[in-house]
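Engineer: no sequence on hand, only this structure:
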């Protein structure tokens, strides 16, 4: 038994990351339970398990007292001193009470408890590993799906992709490899439960960090992301280095970097704009590809009125208001869009002004 058990402990420690001490504690706890149950004993006992030689010893722990009321838990001072003359009232005496056939009974009874403790330890290891991966992306393999979730294998654990976090333009089949964003890791009685997303703005941010070296090394920063998954997204970027074009860095040579992200997101259109601490410039950039004539800012209400050429009004608003809605999410400013002619009628635009233009890039599968 000793060699097999010792080998098993070493394998568990090496392959599953569970320390030998945790398993030994579980075995000793199980042996105490087995002893009390199988030998109908209620005394306070300690089990000593030596994995090196496979020896198991059971010791009854008794308090040294003047008068014994329960011999299973107490021992008189006189009897204790027969064991060792230094014992006195208040000490604890340990007497070996190991039954002859305890090894066989203990192995049978403790197996289930030890297995459970090992399983709990494994779950703890998995939880510790994945809690550090929150707000990160991983590659998973689709296993199956039901009305509520798609189940995605992340190796040691199966993650849940809720219906609300699935992209509307995607269809998932078993064995498909997909990148998912880990939104939440929970500890439950059945083990760690991991929730993932394909629609979270963090997925887009992490994909850019993977594809754009300048973002990974901090030369270019992603300041904000606004996303309507499966349809269109806007991302604002910035660099303190005047020699670095943050928008061009994200686009990559011939659009290769952003094209890989578009492919990963099944054709989702991505607008890349330059971030600015000037709300006039930032809002104008965020409304691209529409041209902007003028931006009026209300600092107190954090609201802007944006004037665009008449022929670009529908472009600025976007289909079902999408362009304006994403620009407002991206900048965190309220945006009210007016045409040039309406602005003149209301006195917001007194004279002809040139459009405010900035570096902008929109990418989708239809662009070359």
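Structural biologist: Thanks, I have the structure now. In this text the structure is predicted, and so the values were computed from the model without any measurement.

Engineer: drop to CA atoms for contacts and neighbour counts, all remaining ones
Structural biologist: Noted.

Engineer: and the helices in the stretch 201-350 of the chain?
Structural biologist: Ranges of helices in the stretch 201-350 of the chain, per DSSP state H, counting those that start in this stretch, are 201-211, 213-216, 246-251, 256-264, 279-286, 313-317, 322-331, 340-345.

Engineer: what's the closest of those to residue 137?
Structural biologist: The closest approach between residue 137 and any of the helices of the stretch 201-350 of the chain, judged by Cα to Cα, belongs to helix 201-211 at 6.8 Å.

Engineer: residues of that closest one that come out buried?
Structural biologist: For helix 201-211, burial by neighbour count (16 or more other Cα atoms under 10 Å) applies to 201-209, 211.

Engineer: for stretch 253-261, same thing?
Structural biologist: 255, 257-259, 261.

Engineer: so which residue is smack in the middle of the chain?
Structural biologist: residue 134 (2.0 Å; Cα atoms, centre = their mean).

Engineer: nearest residue to that residue in space, please, no chain neighbours.
Structural biologist: Using Cα to Cα, 6 or more residues apart in numbering and skipping residues adjacent in sequence, the residue nearest residue 134 is residue 182, 5.2 Å away.

Engineer: try residue 131
Structural biologist: Closest to residue 131 by Cα to Cα, 6+ apart is residue 185, at 5.8 Å.

Engineer: thought residue 196 was touching that neighbour, still the case?
Structural biologist: No: between residue 185 and residue 196 there is no contact under Cα atoms under 8 Å: 9.0 Å.

Engineer: of the two, who's got more company?
Structural biologist: Using other Cα atoms under 10 Å as the criterion, residue 185 and residue 196 rank with residue 196 on top: 28 against 20.

Engineer: next SSE downstream of the helix ranked longest in the chain?
Structural biologist: The helix that spans the most residues within the chain, counting by DSSP state H, is helix 102-131. Note on helix 102-131: by DSSP states H and E, the next helix or strand toward the C-terminus is strand 137-145.

Engineer: so how far is residue 77 from residue 92?
Structural biologist: Distance of residue 92 to residue 77, given as Cα to Cα, to the nearest Å: 10 Å.

Engineer: again with residue 275
Structural biologist: Counting by Cα to Cα, the gap from residue 275 to residue 77 is 82 Å.

Engineer: with neighbour numbers in mind, choose between these two.
Structural biologist: A direct count of neighbours by other Cα under 10 Å for residue 275 and residue 77 places residue 275 higher, at 25 against 21.

Engineer: would you agree the more buried one is in contact with residue 223?
Structural biologist: Yes: counting by Cα under 8 Å, residue 275 sits close enough to residue 223 to count as a contact (7.0 Å).

Engineer: now do the shared contacts for the two.
Structural biologist: The contact sets of residue 275 and residue 223 overlap at 236-238 (Cα atoms under 8 Å, 6 or more residues apart in numbering).

Engineer: next one for the comparison:
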């Protein structure tokens, strides 16, 4: 059998895994192989000997009191009475463990095949765990890969970093069409383990996180945290609003994000199929934030009541506040977290209530 130290180093280097983690999995493989060969009714321990560079394998039996009920239980092979233990080792004490050295290699080809199978299994699990940890920490980051397949449900499968991710139809901007071989950008939405213990990576082009990631890639001030994205709301492919602030009064968050002649924000808009992006300066004052979010409409006043923002507005500004198909008021609500009610200034109470109802209908699409 090949030297175990060589196997450990080879696996660690080939798979890019920490050598100590590989050692632990190799020890687990030895224990599982021992259970196959000697029986799983016993307890086993594997130790990596740094001097000999070998795995030392032991069968362990716990010393218990003479009247311990476990001596007659289903797992009786794992225990030995203190009376019998004293016959083997006069210095034995209750709670100690008697260890018997085992030699898997003495079983020849049978052991080698069993060990190889266990090694492959546990190293593969370790590799998957590391991949899971890596990409879980990258949720919200952009990936760039090639389309390899589109199934009958229009789920798009994209390969990157030798992995295959999937993008459901709902995560694709409306009217987008992809072809096999096309390079596509998306953001990692979630990483999870399915029922078959396979790692699944779901990516998306519709989440606000994708817009944020694109802005970070296009705007150096956002990348270096000089400009901060405070909130973001999207109706994918149509319109978005993003609230920005800066860490210094010398930095214009809106100008930095838009760029000279709109070059930066236009590049992001192009990636999002022409999505119109409104850059808004963030304010910690709710009334001011709501008034900025409802732009381009000009309002008269805002009153905050619990989770509702009541906006008084002139009739000619109402359509701008609501926007086509209610998009503007919906985005303003999503961006600020407030339910928005519009009240036209100078009308009767009945008409005011009607106006407020219309705005809510626009907001919730009723």
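Structural biologist: That came through fine. Note that the structure is predicted; figures quoted are calculated from it, not measured.

Engineer: got a TM-score for the pair?
Structural biologist: Scored by TM-score structural alignment, normalised by the length of structure 2, the superposition of the two chains gives a TM-score of 0.76; 334 aligned residues with a Cα RMSD of 3.6 Å.

Engineer: which ones among the shared contacts of residue 275 and residue 223 of structure 1 lie within strands?
Structural biologist: 236-238 (DSSP state E).

Engineer: just put those residues in CSV and tack on distance to residue 18 of structure 1.
Structural biologist: What follows is those, written out as CSV (distance: Cα to Cα, whole Å):
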residue, distance to residue 18 of structure 1
236, 44
237, 44
238, 45
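
Engineer: which of those sits closest to residue 321 of structure 1?
Structural biologist: residue 236 (19.4 Å).

Engineer: what does residue 28 of structure 2 align to in structure 1?
Structural biologist: In structure 1, residue 28 of structure 2 lines up with residue 26, judged by TM-score structural alignment.

Engineer: neighbours around the residue lying closest to that match once chain neighbours are set aside, how many?
Structural biologist: Counting by Cα to Cα, 6+ apart, the nearest residue to residue 26 of structure 1 once its immediate chain neighbours are dropped is residue 114, at 5.7 Å. Each residue near residue 114 of structure 1 was counted by other Cα under 10 Å, and the total is 21.

Engineer: residue in structure 2 matching residue 114 of structure 1?
Structural biologist: Match for residue 114 of structure 1 (TM-score structural alignment): residue 119.

Engineer: tell me who's in contact with that match.
Structural biologist: By Cα under 8 Å, 6+ apart, the neighbours of residue 119 of structure 2 are 25-26, 29.

Engineer: over in structure 1, see which of those residues survive.
Structural biologist: Compared against structure 1 with both residues aligned by TM-score structural alignment, their matches' Cα atoms under 8 Å, the contacts of residue 119 of structure 2 retain 25, 29.

Engineer: now, which of the contacts of residue 119 of structure 2 lie within helices?
Structural biologist: Counting by DSSP H, these place 25-26, 29 in helices.

Engineer: which one (most neighbours) among those?
Structural biologist: residue 26 (25 neighbours).

Engineer: which residue sits closest to that one in space, ignoring its chain neighbours?
Structural biologist: residue 119 (6.2 Å).

Engineer: same check, this time on residue 203 of structure 2
Structural biologist: Nearest to residue 203 of structure 2 is residue 188, by Cα to Cα, 6+ apart, at 4.5 Å.

Engineer: ok, residue 122 of structure 2 next?
Structural biologist: Once chain neighbours are set aside, the closest to residue 122 of structure 2 by Cα to Cα, 6+ apart is residue 25, at 5.8 Å.

Engineer: surely that neighbour meets residue 124?
Structural biologist: No: judged on Cα under 8 Å, residue 25 of structure 2 makes no contact with residue 124 at a distance of 9.8 Å.

Engineer: what's the match for residue 187 of structure 2 in structure 1?
Structural biologist: Counting by TM-score structural alignment, the partner of residue 187 of structure 2 is residue 181.

Engineer: which residues touch the one helix or strand residue 100 of structure 2 maps to?
Structural biologist: For residue 100 of structure 2, the element it lies in under DSSP H and E is strand 97-102. Contact with strand 97-102 of structure 2 is made by 56-63, 85, as judged by Cα under 8 Å, 6+ apart.

Engineer: quick one: which of those is most hemmed in?
Structural biologist: In those, the most neighbours by other Cα under 10 Å go to residue 63, 24 neighbours.

Engineer: mean shift between the host helix or strand of that one and structure 1?
Structural biologist: Remark: residue 63 of structure 2 resides in strand 54-64, with elements defined by DSSP H and E. Strand 54-64 of structure 2 differs from its equivalent in structure 1 by a mean of 6.5 Å after superposition (mean Cα distance after the TM-score superposition for structure 1).

Engineer: that strand packs against which elements?
Structural biologist: With contacts taken as 3 or more Cα pairs under 8 Å, 6 or more residues apart in numbering; DSSP states H and E, strand 54-64 of structure 2 sits against helix 4-15, helix 19-38, strand 43-49, strand 79-81, helix 82-88, strand 97-102.

Engineer: ok, the match of residue 28 of structure 2 to residue 49 of structure 1 distance?
Structural biologist: Taking Cα to Cα, one finds residue 26 of structure 1 at 11 Å from residue 49 of structure 1.

Engineer: what about residue 341 of structure 1, how many neighbours?
Structural biologist: Residue 341 of structure 1, neighbours per other Cα under 10 Å, totals 15.

Engineer: now do the residue sitting furthest away from the middle of structure 2 against residue 93 of structure 2, distance only.
Structural biologist: Each residue of structure 2 has a distance to the centre, and by Cα atoms, centre = their mean the biggest one is for residue 87: 57.0 Å. Look at residue 87 of structure 2 and residue 93 of structure 2: by Cα to Cα, they are 12 Å apart.

Engineer: and what of residue 237 of structure 2?
Structural biologist: Going from residue 237 of structure 2 to residue 93 of structure 2 by Cα to Cα gives 74 Å.

Engineer: same thing with residue 180 of structure 2?
Structural biologist: Residue 180 of structure 2 is 69 Å from residue 93 of structure 2, by Cα to Cα.
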